[in-house]
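Colleague: Below are the sequence and a predicted model; questions follow.
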Amino acid sequence: MLVTDAWEPQVNGVVRTLTRVTEECLAMGHEIEVIHPGLGFRTMPLPTYPEIQLALGARKQIEERFKAFEPEAIHIATEGTLGMAARAVCIKWKLPFTTSYHTKFPEYVTARFPFIPLKAGYSFMRWFHDAGGRLMVATPSMREDLEKRGFKNITPWARGVDTELFHPSKRGIDGGVFKDIEGPVFLYVGRVAVEKNIESFLKVDLPGTKVVIGPGPQLEELKKKYPEVKFLGGMYGDELARHFADADVFVFPSLTDTFGLVILESMATGTPVAAFPAPGPKDLIPGSGAGAVSEDLREACLEALKCSRERCREYAEGFSWRSCAEEFVKNLKPQPKPERRKIWRRIRRLGRPERKPLF
């Protein structure tokens, strides 16, 4: 059973990870049910992030879905309202579960609401995740950071990339998607929001042209502030892959992501990556020959221009969604079947009305 507040039609790294891992698990013969906001729950938009719908009053339905499915393993992927409700059910019924850390949520909250201290965000996250059996984390640096903050039961869970969709063969088709603008092209792909630190890229003095792909609450503000930048809106699938492939450098300015799937997607098309030495980039890029990291983003961008596109592709081919899914299943530690049957018999009894004596 996978419980997540982030699911289609949302478009972000968390959703891509969970949907691809689900597909791979199904292909490996596992049976999966996903509890997500689109299952008919009453919802409300997350303040400042309306693309995410928060499910309300979901606990009763989650209990019924748990009873009907009788999962051998439960994974709670997000800390939203569905994740909170599922966590409460698991604790109430003494069901083991795992969680994963996809986003530096406290930093996101503080970036949007500066009056909420970072310490409070991490206190909540420790409370949420330490109740689970294992906390899956994407990179060594993120694991180290969380351990320093007092998190427990941390285990690695790497990510993957679609190397067929994101492919070097898509570069230069019909002259390329950037044939009418001055190169080199420095590209950003992702949500246009304050926590993504995009302005640190847009302010950098670079040759050629900067291009931004993606929707988000900061889009109109940045369009007005940086009229020389090409803002192309949201893109998906083959269209997005072509833009990755035709760029000269992909720039990843975020300081709050825990991995950054777009880094691998860019590399898979042969485009090198420039970034700050933050969790994700500093785990993936140094020593790869597929990009550059530096506290000086301009320096990283110019250094990445020198990278071999062939080496970028070769490096990205080392990440597969199948190996990502296999590691995920291994981390779940499913209940043995006899133990599973015992657990669900006990839970079914909890739901029966107590029989009154006849006399």
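Modeller: Okay, I see it.
Colleague: contacts and neighbour counts: CA atoms only from here.
Modeller: Fine.
Colleague: Show me where the protein has its strands.
Modeller: For the chain, strands defined by DSSP state E occupy the ranges 2-3, 34-35, 42-46, 49-56, 75-76, 98-101, 135-137, 154-156, 185-189, 209-213, 230-231, 249-252, 273-275, 291-293.
Colleague: Would you reformat those as TSV and include mean neighbour count and distance to Phe66?
Modeller: Compiled in TSV, these are given as follows (neighbours: other CA atoms under 10 Å; distance: least, CA to CA, whole Å):
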stretch	mean neighbour count	distance to Phe66
strand 2-3	24	11
strand 34-35	18	10
strand 42-46	13	19
strand 49-56	18	17
strand 75-76	26	12
strand 98-101	24	15
strand 135-137	25	21
strand 154-156	18	25
strand 185-189	24	37
strand 209-213	21	39
strand 230-231	18	44
strand 249-252	29	39
strand 273-275	30	42
strand 291-293	28	45
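Colleague: export the ones you listed to TSV and tack on distance to Leu82?
Modeller: Converted to TSV, the strands of the chain look like this (distance: least, CA to CA, whole Å):
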stretch	distance to Leu82
strand 2-3	7
strand 34-35	8
strand 42-46	11
strand 49-56	6
strand 75-76	9
strand 98-101	13
strand 135-137	17
strand 154-156	22
strand 185-189	28
strand 209-213	30
strand 230-231	34
strand 249-252	30
strand 273-275	33
strand 291-293	36
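Colleague: which one of those strands lies closest to Glu63?
Modeller: Among the strands of the chain, strand 34-35 comes nearest to Glu63, with 11.1 Å by CA to CA.
Colleague: helices and strands around the closest one, which ones?
Modeller: When contacts are defined as 3 or more CA pairs under 8 Å, 6 or more residues apart in numbering; DSSP states H and E, strand 34-35 packs onto strand 2-3.
Colleague: give me that answer again for 10 Å
Modeller: Strand 34-35 sits against strand 2-3, helix 13-27, helix 59-69, helix 81-93, with contacts defined as 3 or more CA pairs under 10 Å, 6 or more residues apart in numbering; DSSP states H and E.
Colleague: Next up, a structure to set beside the first:
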Amino acid sequence: MRVLLATDAWVPQINGVVRTYLRLREELALMGTELVVLEPSQFRCIPCPSYPEIPLALPARRRCARFIEDAQADTIHIATEGPVGWMVRAWCLRHGVPFTTSFHTRFADYASARWPVPQSWGYAFQRYFHAPSAGVMVATRSLSADLSERGFQRLRPWTRGVDMDLFRPSRERLFGPGPVFLYVGRVAVEKNIEAFLSLDLPGVKVVVGDGPQLGELRARYPSVTFAGVRQGEDLAAAYASADVFVFPSLTDTFGMVLLEAIASGVPVAAFPATGPKDIIVSGVSGVLGSDLRAAAMAALDLDRDLVRQAAEAFTWRAAAQLFLDNVESALEQECDAPVIEGRDLKPVRLRAQ
């Protein structure tokens, strides 16, 4: 089987969406499925406003169509609501080809955090994008419930996995004797990082990552260790060196960093928001509460062996199989459904027979 993935987030970007699909591609290959990727580097691009390191593809309808046709894929999955996603969405609708999508990012919340834009506008935009999808994959139950209340339809669960071999406990201490309170992720206003940095905590605060707010926060909090971007074994070592992983975000839809932390045996302190409340068992793998300082201090007392065990329920093989199950069942239902006026659905398989 061959799946065409359309995504505006791809290497060299470093974020949860990119890492999800890189690992999904590996797991699908082991299962006999090829993931063919259409991403921004295949088009002319401009820098994204406020995030110049993120390229935005310029519309190229013919190039997009040629790639899709040459890929000879069995099915199409659209990961993002950016220019690449819109081009592939338009091609599918023009040709009556059903497709699936994923809801990865609360762009409505991100936009309202940076500009005076009502959240309702952003959600209306995303709802319109996903409306023709045969199945919208979401990472958590709480996110599914929230989106359902906002009018999104055909929602399907799709969890994530964690590499238990890479992310593992260690006695190595990179940032001093501690206690070490760690944040890993994008350094941007929508991540609510100052809710962590402003806390009165003992020991050391460490931030791993990069982003548009890095310079501002580094100047405002000179006592914080900003360790830059880390990947692979260096990232795993940073996790394992921490005593508590602090996750201040209120807008993430999942938070792969939560799984990486608990796989490293590091308990999580977080607000009871979407993502943490779906992944973390408060009092076992972390502490959730509206008082982030109290949660961070309480997390210091948790059993790191039990924290590690909590991550074992999340495997990439199971996540890849669920992705395939979602694609197949969603598209079967779409093709079996009554034809919508003005929309003549073609068979799911795009590959030449």
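Modeller: Structure received. Keep in mind the model is a prediction, meaning the values are calculated, not measured.
Colleague: circling back: between the helices and strands packed on strand 34-35 of structure 1, which one is nearest to Ala245 of structure 1?
Modeller: Across these, closest to Ala245 of structure 1 is helix 13-27 (CA to CA), at 18.8 Å.
Colleague: hang on, the earlier thing: so which of the helices and strands packed on strand 34-35 of structure 1 is the most surrounded?
Modeller: Comparing those by mean neighbour count (mean count of other CA atoms under 10 Å), strand 2-3 comes out on top with a mean of 24.
Colleague: what's the closest of the helices and strands packed on strand 34-35 of structure 1 to Pro277 of structure 1?
Modeller: helix 13-27 (19.3 Å).
Colleague: If you count neighbours, what's buried in the longest helix along structure 2?
Modeller: Ordering each helix of structure 2 by length in residues (DSSP state H) puts helix 316-336 first. For helix 316-336 of structure 2, burial by neighbour count (16 or more other CA atoms under 10 Å) applies to 316-317, 319-323, 326-328, 330-331, 334-335.
Colleague: what's the answer for stretch 131-149 of structure 1, then?
Modeller: Neighbour-count burial for stretch 131-149 of structure 1, counted by 16+ other CA under 10 Å, picks out 131-143, 146.
Colleague: could you dump those residues to CSV with distance to Glu265 of structure 1?
Modeller: Below are the buried residues of stretch 131-149 of structure 1 laid out as CSV (distance: CA to CA, whole Å):
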residue, distance to Glu265 of structure 1
Ala131, 33
Gly132, 31
Gly133, 31
Arg134, 28
Leu135, 25
Met136, 22
Val137, 20
Ala138, 16
Thr139, 17
Pro140, 20
Ser141, 21
Met142, 20
Arg143, 23
Leu146, 26
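Colleague: Where do the helices of the stretch 251-353 of structure 2 begin and end?
Modeller: Assigned helices in the stretch 251-353 of structure 2, in chain order: 256-263, 276-279, 292-299, 304-310, 316-336 (criterion: DSSP state H, counting those that start in this stretch).
Colleague: and if you look at the stretch 101-250 of structure 2?
Modeller: Counting by DSSP H, counting those that start in this stretch, the stretch 101-250 of structure 2 has these helices, from start to end: 107-114, 119-130, 141-149, 194-197, 214-220, 232-240.
Colleague: got the contact list for the third one?
Modeller: Same thing as helix 141-149 of structure 2. With contact meaning CA atoms under 10 Å, 6 or more residues apart in numbering, helix 141-149 of structure 2 is reached by 103-104, 106, 123, 127, 136-138, 150, 152-159, 252-254, 273-275, 277-278.
Colleague: The fifth one too?
Modeller: If you take CA under 10 Å, 6+ apart as the criterion, helix 214-220 of structure 2 is touched by 186-189, 193-194, 197-198, 207, 224-226, 228.
Colleague: Same question for the fourth one.
Modeller: Outside helix 194-197 of structure 2, the residues within contact range by CA under 10 Å, 6+ apart are 181-183, 187-188, 205-207, 217, 220-221, 223-224, 246-249, 269-270, 292-293, 296.
Colleague: Next one: Gly208 of structure 1 from Ser266 of structure 1, what distance?
Modeller: Separation of Gly208 of structure 1 from Ser266 of structure 1 (CA to CA, to the nearest Å): 19 Å.
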